[in-house]
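Visitor: I would like to see how this sequence folds:
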Amino acid sequence: MRLVVKWVSIVKFRGVREGVLSNLAGINILVGRNGSGKTTVLEAVHLALTLTDSFEFLVKRRGWFGLASIDTLFYRCSREARIIVELADRTRQELSLRVERRGETARMVRLEARGRRTGVSDILVYRDGRVVASKLGVAHNSFLVDWNIASSLGASESIYAEMLVHGGFSAKEFLLDMLRSKTGSVRSVEPIRVNNEWILHLVYTDHAIPYYVAGDGIRYALACLMTLVAHRDSVLLLEEPELHLHPGLMKLIAHAIIASYRRRGNQVFVSTHSVELVDMLVREAARNNLGDNEFRIYWLALEDGRLSYTSYGLSNASEALEEMKHWLYN
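Guide: Got it, this is the predicted structure:
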């Protein structure tokens, strides 16, 4: 399945009062100024597809600062939000979130889903960050990768395990071939048991080092790469994958994004501020002869909570790049 999400509608979620992003492609690049709604779009798609499975992650991924973290899920002082995604088979997954109870010690949020997954979950969130919720399952496989995942103990080990479960040895070989092409010295990536903990290690010819003490760039690149090669027919959402990367690793990420779509049938969303990464993605997409319905750039804008956008296909991607350069250098 090449195209999973066709459009997404957002109402009163995070900083978006209302907005629709339509005509989504196999690869979707979200660009725009800070506060233009890029991250909100990623989170909205992820939550609509994974329901309660991602609720706690999305609440805490920007940092836990008490029950106010729950309130920031809703536009300004709203008590209810709604997200709708239309899928490739023309079915819709609808999601509503509503604050049922406010208090000093806990919040009760009711999550109602209709579509591939239908059900209701009352989510109780305590001031200390504990979350109690009944599971609703997932409407479609969706995976969001950000810097927090790359730096959290256990997260990268889980991605590594998923890569082997879903992709087998061929997925790992593809990962290693890409790493060796840009780093040269990394021979393998393996979990090694240290003090009763399985820790992912980068293995060199004569030594190995824990993933967590490697450079910031290689850590985030590895988390993104493993996600891109681990899954099939899924929705993969990458937030600013260019963080901490030198040009060689950035080019590697661009190559892996296109390959993840073409070889593994994944739909990929990327939020970025990097002109260099967008340019690399455009060049890589052109080399692979992708069409405008397969590769699109969305320049997002947010005014008084209303989300709008300008869409560019591969055939006029140069206009998006010029817009980004104008914004960056003026």
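Visitor: when you work out contacts or count neighbours from here on, use the C-alpha atoms and nothing else.
Guide: Noted.
Visitor: tell me the secondary structure for the residue in the chain sticking out farthest from the centre?
Guide: The centre of the chain is farthest from one residue, Asp206, which by CA atoms, centre = their mean lies 35.0 Å away. Secondary structure, DSSP: H, G, I helix; E, B strand; the rest coil: Asp206 is coil.
Visitor: can you name the residues that contact it?
Guide: Contact analysis of Asp206 by CA atoms under 8 Å, 6 or more residues apart in numbering lists nothing.
Visitor: so which residues of the stretch 101-250 of the chain form helices?
Guide: 147-151, 155-183, 216-230, 247-264 (DSSP state H, counting those that start in this stretch).
Visitor: what's the angle between the third one and helix 247-264?
Guide: Angle between the axes of helix 216-230 and helix 247-264 is 10 degrees (criterion: axes from the mean of the first three to the mean of the last three CA atoms, to 10 degrees).
Visitor: gap between the residue farthest from the centre of the chain and Leu243?
Guide: 29 Å (CA to CA, to the nearest Å).
Visitor: do Leu236 as well
Guide: Taken as CA to CA, the span from Leu236 to Leu243 is 17 Å.
Visitor: follow-up on the earlier one: now the residue farthest from the centre of the chain: how far from Leu47?
Guide: Taken as CA to CA, the span from Asp206 to Leu47 is 43 Å.
Visitor: count of neighbours near the closest residue to Leu111 other than its chain neighbours?
Guide: Nearest non-adjacent residue to Leu111, counting by CA to CA, 6 or more residues apart in numbering: Leu97, 4.7 Å away. Around Leu97 there are 22 other residues, counting by other CA atoms under 10 Å.
Visitor: correct me, but Leu97 touches Met108?
Guide: No - look at Leu97 against Met108 with CA atoms under 8 Å: they stay out of range, at 10.3 Å.
Visitor: need the overlap of contacts for the two.
Guide: Counting by CA under 8 Å, 6+ apart, nothing touches both Leu97 and Met108.
Visitor: deepest of the helices of the stretch 101-250 of the chain, which one?
Guide: Each of the helices of the stretch 101-250 of the chain was scored by mean neighbour count; the highest is helix 216-230, a mean of 23, by mean count of other CA atoms under 10 Å.
Visitor: burial of Leu95, as a residue count?
Guide: 25.
Visitor: which strand or helix spans it?
Guide: strand 92-101 (DSSP states H and E).
Visitor: so for stretch 14-24, what gets flagged as buried?
Guide: Arg14, Gly15, Val16, Arg17, Glu18, Gly19, Val20, Leu21, Leu24 (16 or more other CA atoms under 10 Å).
Visitor: pick out whichever of those residues sits closest to Leu300.
Guide: Leu21 (9.4 Å; CA to CA).
Visitor: I'd like the structure of this one too, to check against the first:
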Amino acid sequence: MITSFRIENFRGIKKLELNNLGQINVIAGKNNAGKSSIIEAFSIGIAGVNSENDPLQEVLTKVLTWRGWFGKNSVTSLFYQDYLATKIKFVENNTPFSVEIRKQGNIVDILGGELKIDDDTIRRIGLGKFIILPGIVKAGPLKKTYSVLVNVGFPKEGDLLTVFSTSDDMYLVEMPVRFLTPFDIISPGFIERAHSWAFKEKGTERAFSIIKKGYPEFQNLSPLPENITPVMYVDIKWTKKAIPYYVMGDGFKALTAMALVVSSLKNGYLLIDSAEAFHHPKSLRVMSKTLVRGAKENNVQVFLTTHSLELIDMLIKYGLESKVEGRVIYMKRENGNVKASIETFEESQELRETLGLDLRG
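Guide: Sure, this is the predicted structure:
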């Protein structure tokens, strides 16, 4: 479990340190307080030292596109000050880890003969697009880099903007991570992948039971071949034919995605941005119980952002009932600086009951 986390020079965060983290960590605060930035920094940090299926490329792509892709500015916006390196440091089970994001200017300086990209590949990328080039992972001390090329027509100075790497004295470790955003709920192909994750872990039966608690009419979920690519279909009571997942309501899709992801993850990390998105009260209650139960039974540490006071209250209630160590992290911005205070679930419940304090900041 990650017990402390430090961020420097990332997005709107100049410097921030979080200590005494819990198994379930609810990040709350007003708009533009830095909540999503923390989730993104966590995802990059964990993926950057991860040996589990090499997830950094997927996480980096999501961080660059989740807020909307707008060329080089999407990459530059990762830095609080773009001439300084971003540093992400955290402690997991008493072991320190660090990841750096360094802006670079010349493609030759970074590739160094280890990474090759030919003119035909560059032309296929096209202007206004980006490609992530994986580096070489060597045994022993970690040598792992990811390069981001944007607006490429030809490899010239300025095309290669960032490199992701970890300290030379750190080692790759197995830290399974899932980073979930509202975009995943509607993104083509995501639910099929989530289903395969759960199937491999023999978690589909559990996921289906979770879905039925929110939607009793649900019966089954299955990817079916359609134009070569599998497409998810939903079997609902009283319907003559299965229904494509992508035409179902957003609330159903949100709970289904959450159920599959939670049922597929063990001994890892679940990161959720805008966790309340698309949920009605009953679905929100099912999701809250699912997160608490999944964290406890599968040894998963959860970090999520939310604007929902109802969700915060539910997670505190179910967390305390299940004796899961939880934290509410209050984010705020003062004079341009991001600050955070951390309260345990017990302390947060007392603030709600005695003072009626709005825990969203």
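Visitor: any idea how far Pro230 of the second structure is from Phe303 of the second structure?
Guide: For Phe303 of the second structure, the distance to Pro230 of the second structure equals 31 Å [CA to CA].
Visitor: tabulate the buried residues of stretch 14-24 of the first structure (a markdown table), appending secondary structure and distance to Ser36 of the first structure.
Guide: Below are those laid out as a markdown table (DSSP: H, G, I helix; E, B strand; the rest coil; distance: CA to CA, whole Å):
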| residue | secondary structure | distance to Ser36 of the first structure |
| --- | --- | --- |
| Arg14 | coil | 11 |
| Gly15 | coil | 9 |
| Val16 | strand | 9 |
| Arg17 | strand | 12 |
| Glu18 | strand | 13 |
| Gly19 | strand | 12 |
| Val20 | strand | 13 |
| Leu21 | strand | 13 |
| Leu24 | coil | 18 |
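Visitor: before we move on, the earlier item: which one's more surrounded, Leu236 and Leu243 of the first structure?
Guide: Shown here are Leu236 of the first structure and Leu243; by other CA under 10 Å, Leu236 has more neighbours (26 against 17).
Visitor: hmm, the more buried one is touching Gly265, no?
Guide: No - Leu236 of the first structure is not in contact with Gly265 according to CA under 8 Å; the separation is 10.6 Å.
Visitor: count the residues that sit near Leu200 of the first structure.
Guide: For Leu200 of the first structure, the neighbour count with other CA under 10 Å is 24.
Visitor: matching it against the second structure, which residue comes up?
Guide: Under the alignment (TM-score structural alignment), Leu200 of the first structure maps onto Met232 of the second structure.
Visitor: hang on, Met331 of the second structure packs against Ala33?
Guide: Yes - in this structure, Met331 of the second structure is within contact of Ala33 by CA under 8 Å, at 5.7 Å.
Visitor: any common contacting residues for the two?
Guide: Val338.
Visitor: hmm, back to that, among Phe303 and Pro230 of the second structure, which residue is more densely surrounded?
Guide: Phe303 (26 against 14).
Visitor: which other residues reach the helix or strand encompassing the more buried one?
Guide: Assigned by DSSP H and E, Phe303 of the second structure belongs to strand 301-305. Contacts to strand 301-305 of the second structure, defined as CA under 8 Å, 6+ apart, come from residues 1-2, 22-28, 35-36, 39, 268-275, 291, 295.
Visitor: Pro216 of the second structure maps to what in the first structure?
Guide: Aligned partner of Pro216 of the second structure by TM-score structural alignment: Gly184.
Visitor: apologies, that question was intended for Ala257 of the second structure.
Guide: So, by TM-score structural alignment, Ala257 of the second structure is matched to Ala223.
Visitor: circling back to that earlier point, of the contacts of strand 301-305 of the second structure, buried ones?
Guide: By neighbour count, with 16+ other CA under 10 Å, the contacts of strand 301-305 of the second structure hold 1-2, 22-28, 35-36, 39, 268-275, 291, 295 as buried.
Visitor: just tell me what Glu56 of the first structure corresponds to in the second structure.
Guide: Aligned partner of Glu56 of the first structure by TM-score structural alignment: Thr61.
Visitor: ok, that match - contacts?
Guide: Ile132.
Visitor: ok so it is a helix residue?
Guide: Yes - under three-state DSSP, Thr61 of the second structure falls within a helix.
Visitor: roughly how far does it sit from Tyr146 of the second structure?
Guide: Taking CA to CA, one finds Thr61 of the second structure at 11 Å from Tyr146 of the second structure.
Visitor: just to revisit the earlier point, so what does the residue nearest to Leu111 of the first structure match up with in the second structure?
Guide: Aligned partner of Leu97 of the first structure by TM-score structural alignment: Ile101.
Visitor: hmm, that match is touching Asp82, no?
Guide: No - in terms of CA under 8 Å, Ile101 of the second structure does not count as a neighbour of Asp82; the distance is 10.2 Å.
Visitor: thinking again about what came up before, after the strand holding Phe303 of the second structure comes which helix or strand?
Guide: For strand 301-305 of the second structure, the succeeding helix or strand toward the C-terminus, using DSSP H and E, is helix 309-321.
Visitor: contacting residues for the counterpart of Glu240 of the first structure in the second structure?
Guide: Structural alignment places Glu240 of the first structure opposite Ser274 in the second structure (criterion: TM-score structural alignment). The contact partners of Ser274 of the second structure, taken as CA under 8 Å, 6+ apart, are Thr181, Pro182, Leu304, Thr305, Thr306, His307.
Visitor: tell me which of the residues you listed persist in the first structure.
Guide: Shared with the first structure under both residues aligned by TM-score structural alignment, their matches' CA atoms under 8 Å, the contacts from the contacts of Ser274 of the second structure are Thr181, Leu304, Thr305, Thr306, His307.
Visitor: list the contacts for the fourth one?
Guide: Listed by CA under 8 Å, 6+ apart, the contact set of Thr306 of the second structure reads Val26, Ile27, Ala28, Asp273, Ser274, Ala275, Glu276, Ile312.
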